[in-house]
Every structure is written in structure tokens, then in C-alpha cells.
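J.: Here is a sequence with its predicted model. Questions after.
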Amino acid sequence: MTDAQIKLKRTDSILQELIPEALSQLNDNRLHELDVIEVRCSKGRDDAKVYIDPSYFSEEEKSILLKQLKKARPIIEDYCMKDQGWFRSPKLKFEFDEHLKKAQTIDELFKKISKENKDES
């Protein structure tokens, strides 16, 4: 692992800790409940995708929360920047992580195929 990759992973890790702290400081109680699953910074650390657990939210709630997060983004970035003493913070982009849902769907398909194969035997 190169020094650049180590710095990138360190930034990801720091942001994954700081973003929930920043969310808890906001006035909107709905944002306090969000679970940050993962943060991935771009190679130059200018941008970062923040993946949020979608488990407890309907599609309507997700769109409302994304709008609120978009409005709160500058405040969250400022919090991270000041906490770490950075000159600038990566520009955050919030997304709900649908990978878990896709993985569960694939697992269900494999179970169904396995069951069908057993029934045919």
C-alpha cells in the first residue's frame, strides 16, 4: 500500500467518525438517526461519497433526508474541516447504500435455486 493510499484510507476513516458527530450537532432530529456505513474519498481527496444505511426509511423519507443532507452539507464539511484543522474539506455527496439490499436479493435467488435443485433430485 502506497503512502497516498494510506492517507486516503485515513481520511475515509476520519470522515466516517466525524460525519455522525456533525449530524448529531444539527437541529434536525431526523438527521441524528442516520447511520454512516462507509465513506469513500476520491483519489485527490476533493470529493467524498458518504453511504448511509437505508434500512429504516421509505423511498419518500429517503428523498426528504437527501434534500436535508444537501442543505446541511456545508455545515458538516465546515465541522470536519475545523475539527481536523484542514485547509479544506472534501465535498461530501450523500447516498443511501443499496449494496446490502442487492446482496440480500442475490442470496435469496441462490437459496431459491438451491431449493429447486434439491426438489428436482
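T.: Good, I have the coordinates.
J.: contacts, neighbours, all on C-alpha from now
T.: Noted.
J.: From L15, how far out is the most centrally placed residue in the chain?
T.: When the chain is reduced to its mean C-alpha position, the nearest residue by Cα atoms, centre = their mean turns out to be Y51, at 1.5 Å. Distance of Y51 to L15, computed by Cα to Cα, to the nearest Å: 11 Å.
J.: can you list residues touching both of the two?
T.: Listed as contacting both Y51 and L15 by Cα atoms under 8 Å, 6 or more residues apart in numbering are V39.
J.: In this structure the residue nearest to the centre of the chain contacts H99, no?
T.: No - the pair Y51 / H99 is not scored as a contact, 9.9 Å apart, by Cα atoms under 8 Å.
J.: Can you classify the residue nearest to the centre of the chain by secondary structure?
T.: Following DSSP: H, G, I helix; E, B strand; the rest coil, the label given to Y51 is strand.
J.: Check it against this one:
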Amino acid sequence: MKSINLQRTESLLMELIPEALSTLNDERICSLPITSVNCKNGKYDATVYFDGSDFNEKEIPGVISALTKANGRLKTYVLSATGWYKCPTFKFVNDNSLESSKHIEDLFKQIEKKKSKE
């Protein structure tokens, strides 16, 4: 179970990271949806999950690379917005859970169609 302070940090980062991304000039990442943030080791490391469903498999590494390059600017934005002494180092991961849930929904629709035909 996570501490309340850690949960607050994650929640605040969920708000601030999209704001920081919107200030960047890279069209691939300036409006990228952030699905969750998972902080580890206090505020030292944070895994940021994004919805990459708008990109194909070949484009995802480029998006992650662009996000990694923007890490310093994101940290500067978060530090100025929060007044924290230290900002976590961000690691970016494509969140596949949305695709999985969409696939499951599609399967349910297929089952429903089959039952309605019978």
C-alpha cells in the first residue's frame, strides 16, 4: 500500500506532466495522453505511462526517445510549478492496457452479435 504523500505526488505529476508536454514543440508528444504515474523510491523515480494508441509499433520507440530527451525540460517545469527541491527522473512506458480493454470490448460485441443471431 502506498503512502498518502506518494499518492499525492503521483496525482500532482498526472496533472503537471501533460501541462509540461503541451509547452513543447514536438507534435508527437505535445498532446500525448498520460494514463498513470507510478512513483518509486520516494520522489526519485517515476514511471509515466502514456496512451500510444495513435501511433503504430514502429513509431513508439521514437515517441519514447522524444519523451526521454524532454526529461530535463519536464523536470524544470515540475520543479517551478511545485517548488520541490528534487524532481523524479521520468521513465516513459507505452500503456497497452487500453488496447487490451478495447480488444476485450470487441470480443464482447462479437459474442453479443452471435447470440442475437441465434
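T.: The structure has been received and is ready for your questions. Just so we're clear, the structure is a prediction, and the values are computed from it rather than from any experiment.
J.: What lines up with the residue nearest to the centre of the first structure in the second structure?
T.: Under the alignment (TM-score structural alignment), Y51 of the first structure pairs with Y49 in the second structure.
J.: How about the contacts made by its match?
T.: Residues in contact with Y49 of the second structure (Cα under 8 Å, 6+ apart) are 34-37, 92-95.
J.: which residues in the first structure form strands?
T.: Ranges of strands within the first structure are 36-41, 47-52, 91-96, based on DSSP state E.
J.: For the ones you listed, give me JSON lines that also has distance to E120 of the first structure.
T.: Formatted as JSON lines, the strands of the first structure follow (distance: least, Cα to Cα, whole Å):
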{"stretch": "strand 36-41", "distance to E120 of the first structure": "40"}
{"stretch": "strand 47-52", "distance to E120 of the first structure": "41"}
{"stretch": "strand 91-96", "distance to E120 of the first structure": "39"}
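J.: what's the closest of those strands to L65 of the first structure?
T.: Nearest of those to L65 of the first structure, taken as Cα to Cα: strand 91-96 at 9.6 Å.
J.: so where is the closest one in the second structure?
T.: Using TM-score structural alignment, strand 91-96 of the first structure lines up with residues 89-94 of the second structure.
J.: how much does the matching stretch stray from the first structure?
T.: Superposing on the first structure and averaging over aligned pairs (mean Cα distance after the TM-score superposition for the first structure), stretch 89-94 of the second structure comes out at 0.7 Å.
J.: For P18 of the second structure, which residues are in contact?
T.: 30-34.
J.: what's the matching residue for it over in the first structure?
T.: Per TM-score structural alignment, P18 of the second structure is aligned with P20.
J.: Over to P61 of the second structure?
T.: Alignment note (TM-score structural alignment): P61 of the second structure maps to S63 of the first structure.
J.: How much space separates that match from P54 of the first structure?
T.: Taking Cα to Cα, one finds S63 of the first structure at 11 Å from P54 of the first structure.
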